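Undergrad: sequence below, structure please.
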Amino acid sequence: MTETPTAPNAYTERRASGCPFDPPPNRSRLLKEEPVSRTSLWNGATAWLVTRHTDQVALLRDQRISADNRNSGYPSISPAAEATRLHNQTFLTMDEPEHSEQRRRFTGDFSVKRVAALRPRIEAIVAELLDAMEKAGPPADLVSAFALPLPSLVICELLGVPYEDHEFFQRASAVMIDTRSSPQAALAASQEMVDYLGDLVEAKEKNPGTDLLSRIAVQYLRTGISDRDECAKQARLLLVAGHETTANMIALGTCALLQHPDQLAAVRDAGPDRVAGAVEELLRYLTIVHSGRRRVALADIELDGHTIHAGEGVILANDVANRDPEIFEDPDRLDIDRQARRHLAFGSGPHQCLGQNLARLELQIAYPALLRRFPGLRLDRSLSEIPFRDDMAVYGVYELPVAW
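TA: So this is what the prediction gives:
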């Protein structure tokens, strides 16, 4: 009997040397040669790896594909993620109708109109952080001085989380999304966040303010619709997602622009519409959720001559789909004037990112403000010396030393 070759693990591969903004070469090769293939997981199991843009959009909208990580066969990203998957249950990992019922509780808070009203406050925070950078003088770490505090301050004010606790929740968040974390450490960090936010929600139930957590406490905890644990877990999702992703996009996007001076100059001098387009292109080009969106089949699905059987895991490689030449011409080129709104950086279908309007606005304000304040901005060390976040669920840089 001939043994079946072991499927390669597309998520243990490193990016090519000198190409920190591109997906790993073998993953990109699959887009051309085998857009639906088998890939091995950290635990020796296998899952289907889907790389083509049109296939991913179809699957993300297919009710036969489940986001529920409680299902057998769900392809967890790491031992830590596997250990915490039940503890981390939120609307992000729910199917209909539970998903929509839970998600609707927050859609109004992140609507285009509600987010647009935050512009003056976000602009003020950006100016304050840039003032502090300028006063301290170069060099500076753009991550700690600007990229991380900006979305952290914004989401703290929106939720009603004290920003003075940022060191705690940023540390716990980092442990939770680090694929190298032990199951014990990840579970402990997750529980710490639930305990912290549970206490906060209960305090707001007794003395509510005008923030989002106060609304959750009054509408859902006080009425008995949700218990403390459920409220805390939803709050944890909003807090972690609300600062981790945008912080890494600000820093990584700046790093990418510094490697493309013509594109950087265009963003610096652009008007609002062109800046908005530039943000979409950076989201496409970088795709910081680089470990793929994880799903499991609920029924047999035929795709590109293959049968994905019920109970089998599926990984949708969004970073590769965002480089699909069938959708984006010359996809490996950064072009801020590209019409890139079809990108999958925020996913697609019913689970498309709830906070995308807020992320877009923060990026649209942050990039030009930073580049206009420091027109001579440059890396303070070579690109090869920048520590990239290969082993985190959200890609980016650990630090970005800059001067001006």
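Undergrad: okay, CA-based contacts and neighbour counts for the rest of this
TA: Will do.
Undergrad: okay, buried residues for the helix or strand E134 falls within please.
TA: Using DSSP states H and E, the element containing E134 is helix 119-136. Taking 16 or more other Cα atoms under 10 Å as the neighbour-count basis, helix 119-136 is seen to contain the buried residues I122, E123, I125, V126, A127, L129, L130, M133.
Undergrad: closest one of those to P149?
TA: Out of the buried residues of helix 119-136, the one with the shortest distance to P149 is L129. That distance is 8.1 Å, counting by Cα to Cα.
Undergrad: not counting residues beside it along the chain, what's closest to the closest one?
TA: F146 (6.0 Å; Cα to Cα, 6 or more residues apart in numbering).
Undergrad: what's the burial count for the residue nearest to F21 when sequence neighbours are not counted?
TA: Of all residues not flanking F21 in the chain, L286 sits nearest, at 5.9 Å (Cα to Cα, 6+ apart). L286 is flanked by 24 other residues according to other Cα atoms under 10 Å.
Undergrad: now swap in D380 and tell me
TA: Summarising burial for D380: neighbours were counted as other Cα under 10 Å, giving 17.
Undergrad: another sequence for comparison is provided below:
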Amino acid sequence: MITAEKHEFPMARTCPFAPPPAYEEIREEEPVSRVRLPDGGWAWVVSRHEDVRTVLNDRRFSADRQHPDFPQLVKGAAAARRPDEERTLIEMDAPEHGPARKAVLGEFTVRRLEALRPRIQEIVDGQIDALLAGPQPGDLVESLSLPVPSLVICEMLGVPYADHEFFQEHTAKMFKQSTPPEQRGAAMGAIQGYMVDLIAEKEENPPDDLLGRQIVELRADGTYRRTALAGMGFLLLVAGHETTANMISLSTVAFLRNPEQLAMIKADPGNTLNAVEEMLRYFTIVDAAASRLCVEDTEIGGQLIRAGEGVLTLGHSANRDPRAFEHPDELDIERGARHHVAFGFGPHQCLGQNLARMELQIVFDTLFRRVPTLELAVDVDELPFKDDANIYGLYQLPVTW
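TA: A predicted model of the protein is given here:
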């Protein structure tokens, strides 16, 4: 039985394109081990691909972040929550989770999203037009990475894009590790309050957008609650722009650093979908978001985890596990490995994964076709990576063409 923690979480990177070095040590020497959390408590980390998938697909591990014993990755996170705060999908367990997910799942089918493809293409082209018309160097984060997913999710939800600076500002505060608990709570409350007010405006004459359709459908089922739908809207709005935006920026840098890989998608756009999967695996920007609380004594990877103990699944470690991926530290867009856990696994697997894949595919195909001379305006070691955020990415990406 392990009696001491060897590492503190979160662990520091030494390379912007690799997980923390400690991940390999943990994965190879003690794949289920204890770490010290920012609030002084401790939790188990699960680091191997097979074990991560097992935890995420096992009902003996709860996603309920409101439980007092749930492992908190940010100091003071529990205190920042309001007592009346609604659980979102990522915080629900069975049997509550299934019906709540099913109610909105139809909005993210491949068929429905394919109908959005022309509009997403139009948005991407418009942002690239603006980039090319602007000064050099340009900031790809400001001109492309953030606006594209923000515009798409705003249109899907029926959120006025004119308010994007408001929710992007508060989202940034939520995900920055150094944000004081009271400011983090205020940022979350501001976005949630905004969403409650927006839904209230839609209730009299629900429009044909995701939130409007949910109002109609949930009323018909007799399950409509404004605050619950606001929680769903909050989750989709925040996750729908922040994650994809960071993937666009990081992947662009990776392509520019690996011209032979970039040449493959320029020569044949049929390679782009495999490239998207490889970028998702390679970066795994939401690393330990899939935290869990053990609710029944369970053995994982030969280690007994007791009820009431917290568990962190290290997605970035799992996606660099040589047992699951050959030469895992190499970027190989021909890998075609969709069994990565960048979108999680099991019943809580990312609801918007098909949308993210489509946005990334359209952005990469369009950007490198229309701006074939794109290059970084600064050295890689000068880029401001988000080492201080819970979702990895870039604050700015200066480019020229």
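Undergrad: ok, back up a step: pull the contacting residues for the residue mapped onto the residue nearest to L129 of structure 1 from structure 2.
TA: Taking TM-score structural alignment as the criterion, the aligned counterpart of F146 of structure 1 in structure 2 is L144. For L144 of structure 2, the set of contacting residues under the criterion of Cα atoms under 8 Å, 6 or more residues apart in numbering consists of V124, Q127, I128, L131.
Undergrad: ok, those vs Y395 of structure 2, which is closest?
TA: When those are compared against Y395 of structure 2 (criterion: Cα to Cα), the nearest one is L131, at 17.0 Å.
Undergrad: what's the counterpart of the closest one in structure 1?
TA: Taking TM-score structural alignment, L131 of structure 2 has M133 as its aligned residue in structure 1.
Undergrad: its match - nearest residue in space that isn't next to it in sequence?
TA: With Cα to Cα, 6+ apart, the residue lying closest to M133 of structure 1 is A145, at 6.7 Å.
Undergrad: again with V36 of structure 1
TA: Taking Cα to Cα, 6+ apart as the measure, V36 of structure 1 lies nearest to V50, with 4.8 Å between them; neighbours along the chain are not counted.
Undergrad: please say which position in structure 2 the one you found maps to.
TA: In structure 2, V50 of structure 1 lines up with V46, judged by TM-score structural alignment.
Undergrad: wait, its match touches G310, no?
TA: No. In this structure, V46 of structure 2 is not within contact of G310 by Cα atoms under 8 Å, at 10.7 Å.
Undergrad: related to what we said a few turns ago, V143 of structure 1 versus the match of L131 of structure 2, what's the distance?
TA: Distance check for M133 of structure 1 against V143 of structure 1: by Cα to Cα, to the nearest Å, it reads 11 Å.
Undergrad: repeat for Y74 of structure 1
TA: Here the criterion is Cα to Cα. By it, Y74 of structure 1 lies 33 Å from V143 of structure 1.
Undergrad: so where is the longest helix belonging to structure 1 in structure 2?
TA: Assignment by DSSP state H gives helix 228-258 as the longest helix of structure 1. Aligned by TM-score structural alignment, helix 228-258 of structure 1 corresponds to residues 226-256 of structure 2.
Undergrad: distance between the matching stretch and the chain's centre?
TA: Taking the mean C-alpha point of stretch 226-256 of structure 2 and that of its whole chain, the gap between them comes to 6 Å (Cα atoms, centre = their mean, to the nearest Å).
Undergrad: average offset of that stretch relative to structure 1?
TA: Superposed on structure 1, stretch 226-256 of structure 2 shows a mean distance of 0.8 Å to its aligned residues (mean Cα distance after the TM-score superposition for structure 1).
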